[in-house]
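**Student:** My questions concern the predicted model and sequence given below.
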Amino acid sequence: MFCRVSLELRYEFNAIGNWTTKSPLSDKLITHSQHPRSVMVWAGICASVKKPLIFVNLGVKVNKDYYLREILQRVLKPRFKSHFGRRVWIFQQDSAPAHKVKEVKDWCNVNFSGFISTQELPTYSPDLNPMYYSVWSILESRACAKPHKSLESLRHSLTREWDLITLEEVRAICENFSSRLRPCIKAKGGHFETS
């Protein structure tokens, strides 16, 4: 599951015209970029394991080839195969374009016996994906509690905070998954609210 975490470079705006005196708030004014620099990161979890973060290099486009080769084949399959052995496990991904390509779906069906394809999930429901309804927001809020001056600082903070998320937290999030499925089933895949 990929997430993009943005770095807002904060700076003071000192371009007050000659026609006025300096505003007492001018030193505190913070501006935001329309396109802040960011890092893209992949993570994999289940109730019994949390694997290390994988950072995508700057400028790399995560297309089907990159996703299949660098994430699924090189990272996901070996890491989770070593953890689960021959036991069946569920693999769920979101609806990112690289995930929906036939070649990727076919590879996942062959290599992951418990693969949930994007067609089996509601079109857009972050409430049904543990990474979205909990993990990414926990990680981002902890790692970005203070502003970062560089992408390296952001990466370091994400890694540190990821390592501090306990397996007990991850287990509780994953165990909450079935309680999130019930309202979806009751609504027959339609609109529903979760608490």
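**Tutor:** All right, it came through fine. Residues are numbered from 1 along each chain as shown.

**Student:** from here on, contacts and neighbour counts on C-alpha atoms
**Tutor:** Noted.

**Student:** can you pull out the helices in the protein?
**Tutor:** Ranges of helices in the chain, per DSSP state H, are 64-66, 77-84, 97-100, 102-111, 130, 136-143, 151-164, 167-175, 177-186.

**Student:** which of the residues in the first one are buried?
**Tutor:** Yep, that's helix 64-66 we're talking about. Residues residue 64 are the ones in helix 64-66 that count as buried (16 or more other Cα atoms under 10 Å).

**Student:** what do you get for stretch 177-195?
**Tutor:** In stretch 177-195, the ones that count as buried by 16+ other Cα under 10 Å are 180-181, 183-184.

**Student:** want to throw those residues into JSON lines with distance to residue 147?
**Tutor:** Output for those, formatted as JSON lines (distance: Cα to Cα, whole Å):
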{"residue": "180", "distance to residue 147": "33"}
{"residue": "181", "distance to residue 147": "36"}
{"residue": "183", "distance to residue 147": "38"}
{"residue": "184", "distance to residue 147": "37"}
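
**Student:** structure B:
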Amino acid sequence: MIDIDGVYNSQNDRIWAVNRSEVDIKGGIQQKRKFTQKVMIWLVVCSKGVSPLVIFENGTVDHDRYIKEVLPFALKFDNKMFGNNWTFQQDGAMPHNHAKSQEWCGKNFPSFIDKDHWPPNSHDLNPLDHCIWNELAQAVKWNAVTSKETLIMAVKRAAKKISKDILLESCLSWTNRLYRLSQHKGDYLG
């Protein structure tokens, strides 16, 4: 979810600091409008690139909407990038874990990591969460974002600016991150 006030994910964003004043210096205090305009975005990230954005301007995404609007798009994009030799990974969001979504993925993707084999809250293993969302947010020209329409345009431009080197590095670090996470018994890597 991205709104015109910027990006902050209270579930995944962490600031490591010695004390509160250091947190504030690093951007720990975030001001938000009470009823801000926002959009939900979804994209595929892989070592070869970033997909075009799937943008949800209104409402939230349940499993039906995820199956109808997102999964066929992911299948088409990934088949174009990799042919039939790729694995689909998603996080633990409720629409992703729904039985019908899991069934769709099992029937349509060449390979995918189902909810029973993916650790919950695994942001350290998801390139989007540990790297790419930040790159996207840094590339947005926030001073030009004044409405939902300008937000959508700015996010689309920002997604095109994410460097292929960052994508490749983020994806290549996956096995190392998996090993480190196992050494930390699933705790955050920091």
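**Tutor:** Arrived safely. This structure is a prediction, so every number in the text was calculated from the model and none was measured.

**Student:** what's the TM-score here?
**Tutor:** The pair, once superposed, lands on a TM-score of 0.79 when counted by TM-score structural alignment, normalised by the length of structure 2; 167 aligned residues with a Cα RMSD of 2.1 Å.

**Student:** about what we covered before: nearest to residue 42 of structure 1, of the helices of structure 1?
**Tutor:** Nearest of those to residue 42 of structure 1, taken as Cα to Cα: helix 136-143 at 10.3 Å.

**Student:** Structure 2: which residue goes with residue 170 of structure 1?
**Tutor:** In structure 2, the residue matched to residue 170 of structure 1 (TM-score structural alignment) is residue 167.

**Student:** just checking, its match touches residue 126?
**Tutor:** No. Using Cα atoms under 8 Å, residue 167 of structure 2 is not in contact with residue 126; the gap is 11.8 Å.

**Student:** most tightly surrounded among the helices of structure 1?
**Tutor:** Of the helices of structure 1, the one with the most neighbours on average (mean count of other Cα atoms under 10 Å) is helix 130, at a mean of 20.

**Student:** ok, the match of residue 170 of structure 1 - contacts?
**Tutor:** By Cα atoms under 8 Å, 6 or more residues apart in numbering, residue 167 of structure 2 lies in contact with 45-49, 132.

**Student:** what about burial for those residues, which qualify?
**Tutor:** By 16+ other Cα under 10 Å, these give 45-47, 49, 132 as buried.

**Student:** could the residues you listed go into a markdown table alongside distance to residue 101 of structure 2?
**Tutor:** A markdown table is the format used below for those (distance: Cα to Cα, whole Å):
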| residue | distance to residue 101 of structure 2 |
| --- | --- |
| 45 | 19 |
| 46 | 21 |
| 47 | 24 |
| 49 | 24 |
| 132 | 24 |
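
**Student:** Which one of those residues is nearest to residue 79 of structure 2?
**Tutor:** Using Cα to Cα, those come closest to residue 79 of structure 2 at residue 46, 12.1 Å.

**Student:** quick check: longest strand of structure 2.
**Tutor:** strand 38-42 (DSSP state E).

**Student:** how close does that strand sit to structure 1?
**Tutor:** Overlaying structure 1 shows strand 38-42 of structure 2 at a mean distance of 0.9 Å from the equivalent residues (mean Cα distance after the TM-score superposition for structure 1).

**Student:** Can you mark which positions in that strand are buried?
**Tutor:** By neighbour count with 16+ other Cα under 10 Å, strand 38-42 of structure 2 contains the buried residues 38-40.
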